[in-house]
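1. could you work out the structure for the sequence below:
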Amino acid sequence: MSAAAFLEKVAGVLEERGHAYGAADAAFEAIAARWSITLGRPVSAAQVVLCMIDLKLVRLSHDPGHEDSLIDVIGYAALFSEVCR
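-> The predicted structure follows:
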């Protein structure tokens, strides 16, 4: 699959998840609030995105051919700019 076609696939997944879970910035803010309670220290939405990318990179290191993890890494990276506004 070409890079452009793969990016289109990622865009489709982002759109589907947006419909399912709502706006990414709000979702990551909510996750950050929960993680802040769990960890007992402030966690930002941007840190949540970076940690999710790290999680997916670890999974990819275990199985480099796992397409869903690669889609998620690219998707989280694309959403990072929305979260950092």
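
2. okay, CA-based contacts and neighbour counts for the rest of this
-> Will do.

3. who's in contact with the closest residue in space to Asp25 that isn't next to it in sequence?
-> In space, and not counting its chain neighbours, Asp25 is closest to Val83: 4.8 Å by CA to CA, 6 or more residues apart in numbering. Counting by CA atoms under 8 Å, 6 or more residues apart in numbering, Val83 makes contact with Ala24, Asp25, Phe28, Ala45, Ala46.

4. same thing but at 7 Å, please
-> By CA atoms under 7 Å, 6 or more residues apart in numbering, the contact set of Val83 is Asp25, Ala45, Ala46.

5. element containing the residue nearest in space to the middle of the chain?
-> By CA atoms, centre = their mean, the mean C-alpha position of the chain lies nearest to Tyr76, the distance being 2.8 Å. Following DSSP states H and E, one finds Tyr76 within helix 67-83.

6. another for comparison:
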Amino acid sequence: MTRSAILDRAAQVLDARAETYGPAAASFTAVAARWSLTLGRTITPAEVVLCMIDLKMVRFAHDPHHRDSLVDVIGYAALLPEVQS
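-> Take a look at the predicted model:
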């Protein structure tokens, strides 16, 4: 798969998720609020994105040929500027 194809696939996934779940910033803000309660400290939406990237990196390390994990890492990284304050 070429880099252009991987980037195009990541963009398609982001568009599909936005259509299904709404704006990424709102979703990550909601997750941050829940994780803040669970962990007993304030979690930011940007920290949620970074943790999701870490999760996907663990999965990608387990199977470096699993393209969905690579696409997800790229997608989360692309969303990081949207949630940074």
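
7. the residue nearest to the centre of structure 1 -> structure 2?
-> Matched to structure 2 by TM-score structural alignment, Tyr76 of structure 1 sits across from Tyr76.

8. can I get the contacts of Val83 of structure 1 in CSV including distance to Asp63 of structure 1?
-> Converted to CSV, those look like this (distance: CA to CA, whole Å):
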residue, distance to Asp63 of structure 1
Asp25, 29
Ala45, 27
Ala46, 26
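
9. got a winner among those residues for most neighbours?
-> For the contacts of Val83 of structure 1, counting by other CA atoms under 10 Å, the largest number of neighbours falls to Ala45: 23 neighbours.

10. mind telling me what that one corresponds to in structure 2?
-> Match for Ala45 of structure 1 (TM-score structural alignment): Pro45.

11. dump the residue contacts of that match.
-> Phe28, Thr29, Ala32, Val83.

12. now the second one: closest residue in space that isn't a chain neighbour?
-> With CA to CA, 6+ apart as the measure, Pro45 is the residue that lies nearest to Thr29 of structure 2, at 5.1 Å, once sequence neighbours are left out.

13. just the contacts of Val83 of structure 1 now: which is nearest Pro64 of structure 1?
-> Ranked by distance to Pro64 of structure 1 (CA to CA), those are led by Ala46 at 25.0 Å.

14. which SSE is the closest one in?
-> Per DSSP H and E: helix 45-62 holds Ala46 of structure 1.

15. mind listing what's buried along that helix?
-> In terms of neighbour count (16 or more other CA atoms under 10 Å), helix 45-62 of structure 1 has its buried residues at Ala45, Ala46, Gln47, Val48, Val49, Leu50, Met52, Ile53, Lys56, Leu57, Leu60.
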